[in-house]
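Undergrad: sharing a model that was predicted from the sequence below.
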Amino acid sequence: MNIITQLVILTLSLLLVNADLYCTNLYKDFKHKCTPSMITIRSCCDLNTFTPSPGVYKMSTRTFGTADVYCDTATDGGGWIVIARNKKGSTVDFNKNWTNYVEGFGVLKTEFWYGLEAIRCFTDSGQWEMRVDYQKNDKTWSYLHYNQFSVGSASEEYPLTTGGFIGEGTDLFAARPQNGMKFSTPDNDNDKWLSGNKNCAATSRSGWWHNNCYTINTNSQPPNVHGNVLFTEMKIRPKDCITH
């Protein structure tokens, strides 16, 4: 057996041991009924085996470090990182500047925007999907689901990529379209509302991937999904999450 083969076997063995140790420790945390805030995970997908309640967990990744995330463990197989939540009459002000939207704001257990740089870090590697769940004014629920979702770099001003729509109704991100648009805030206008040089973000008092201006904007007040709605929750997960 040559030295390269031996090194490959050793590396794989170490990876398997580390993965096994990680799973064992995670199992112990749940067995001893630790609260979610006491458990550190590598992905919300790791929670699928244990089917815990949705909530705030500590997640540690190579690119992002350790940070609190809200994991949706119940919807469509679970494993979702919630990146935005808004409701009609929210006490969280979404009329923020560029820096606020890059860094994130709000409260994870109520309404918030997680932050463009964090979302970019999440979707920078691998393939991700995105879902928007929303409650209409008649109290019924619906959703939009995309098999492709990513946010570009800061130097490009965080352009949006969506594709593979499989949700209910119309592909609202394609209707205006907002796919491919740079992010806009009241103090950083990247939209295509050319008439009178107006600013969609300033008019809607919310940062978003504005075109001229939008058919969906979960950050407006009230949140908008082809018309005003009562509640929106935007979430993402790796495409291989269900078989993780």
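TA: Ah, there it is. Since the structure is predicted, the reported quantities are computational estimates derived from the model, not experimental observations.

Undergrad: rest of the way, CA atoms for contacts and neighbours
TA: Will do.

Undergrad: got the buried residues for the longest helix that the chain contains?
TA: Taking DSSP state H as the criterion, the chain has its longest helix at helix 3-31. Of all the residues in helix 3-31, those buried under the rule 16 or more other C-alpha atoms under 10 Å are 26, 29-30.

Undergrad: how far does it sit from the chain's center?
TA: 29 Å (C-alpha atoms, centre = their mean, to the nearest Å).

Undergrad: next up, a structure to set beside the first:
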Amino acid sequence: MVLDFHRLIVTLMIVALSEALISRHFESMVHLNDKLYIADPLKATETDSLISCAMLCGEGCIVFSFNQEKMKCRLYNSVWFFTTNITGWKTYLYEMEFRHPKDCLTVYNKGAISSGVYTIYPYEKSHPYYHPVSVFCDMETAGGGWTAIQRRDLFSIDFDRDWTDYRIGFGSVPFEYWIGNDVIYTLTKERTSALYVRVKFQYHMDDWYQIYGQFSVSDEGSNYTLSLEDPGNGTLGDMSFCNASGMGFVANQGWQLGGWWFSNRTCLFLNANFFFMNHLTFINVTSTSMLIRVN
């Protein structure tokens, strides 16, 4: 009887130690305990411990579940659809990415489905500009997970700013802001990102929008040159960029047009003050937003 008690104590100590070690890199998803994913896991196997199960959660794995009684391990690539009730399972989320999410798509994949203000970490810790960035995440438009790099709805903030302001960003999240050209560069470099442009005109009930399949900007040394390809569905057409792909970013020209990638055509400048123009026609705009998401 005493031996069995000692074994129980040792077992509990091992479990506690294992969970302490796991907590350094994984977040315990208590609300997913005693549930299993309804779809097939990436891998299902027997393991000798919680730590062994965690070590199997490598490339492509963001969640693992472990059953201490049955010594079974399951690996998953999503936190969605844990709906099958079955006792004995504990679930853990890999935090190296999700504790410091790079963008709103990462936040969305963690399970945040409500639009609002979140903190993202676009930069590596070794980067000289490293800092957390507050941003509005649109979790409802076209599948969700969109990072808002620009938003305007009050027109109370002056967007006719200098180069430095546009580089580091300015404004008030979530109302009116520019996230910063260096953040945009960091979010879009070496990744294929889509751009969703949305504009609301006065006296028009519906939003006008345009989706581009590929959007990126270069670094500051190349003047944040715009690369824009694969225009998809939408009602704006190229009204907001007017063949500006390949143009460098320009700021503080004193024209009240804000910073932008100006081409040789008069366009719908989303960062302009007081008015927006399209083919020399003044248009009243009540709100704008520019959203990006990794494809």
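TA: Looks like it came in fine. All figures in this text were calculated on a predicted structure; none of them were measured in a lab.

Undergrad: quick revisit: which among the buried residues of helix 3-31 of structure 1 gets closest to residue 153 of structure 1?
TA: Of all these, residue 153 of structure 1 sits closest to residue 26, with 32.9 Å by C-alpha to C-alpha.

Undergrad: ok, now how distant is the closest one from residue 20 of structure 1?
TA: 10 Å (C-alpha to C-alpha, to the nearest Å).

Undergrad: circling back: reformat the buried residues of helix 3-31 of structure 1 as CSV; add distance to residue 149 of structure 1.
TA: Below are the buried residues of helix 3-31 of structure 1 laid out as CSV (distance: C-alpha to C-alpha, whole Å):
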residue, distance to residue 149 of structure 1
26, 29
29, 32
30, 31
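
Undergrad: just checking, residue 289 of structure 2 touches residue 199?
TA: Yes. The criterion here is C-alpha atoms under 8 Å, and residue 289 of structure 2 meets it with residue 199 at 6.7 Å.

Undergrad: okay, these two: which has more neighbours?
TA: Neighbours per residue (other C-alpha atoms under 10 Å) separate residue 289 of structure 2 from residue 199, with residue 199 holding more: 24 against 20.

Undergrad: which one in structure 1 is aligned with the more buried one?
TA: When structure 1 is aligned by TM-score structural alignment, the residue opposite residue 199 of structure 2 is residue 134.

Undergrad: would you mind finding the longest helix in structure 2?
TA: helix 2-22.

Undergrad: who does it touch, helix- and strand-wise?
TA: With contacts taken as 3 or more C-alpha pairs under 8 Å, 6 or more residues apart in numbering; DSSP states H and E, helix 2-22 of structure 2 sits against helix 50-55.

Undergrad: residues contacting the helix it packs on, please?
TA: Residues outside helix 50-55 of structure 2 that contact it (C-alpha atoms under 8 Å, 6 or more residues apart in numbering): 15, 18-19, 21-22, 47, 64, 66, 68, 73-74.

Undergrad: now swap in stretch 108-128 of structure 2 and tell me
TA: 78-80, 98, 100-104, 129-140, 144-145, 173-174, 183, 186-187.

Undergrad: please repeat the previous calculation with a cut-off of 6 Å.
TA: With contacts defined as C-alpha atoms under 6 Å, 6 or more residues apart in numbering, stretch 108-128 of structure 2 is touched by 100-103, 130, 132-139, 145.
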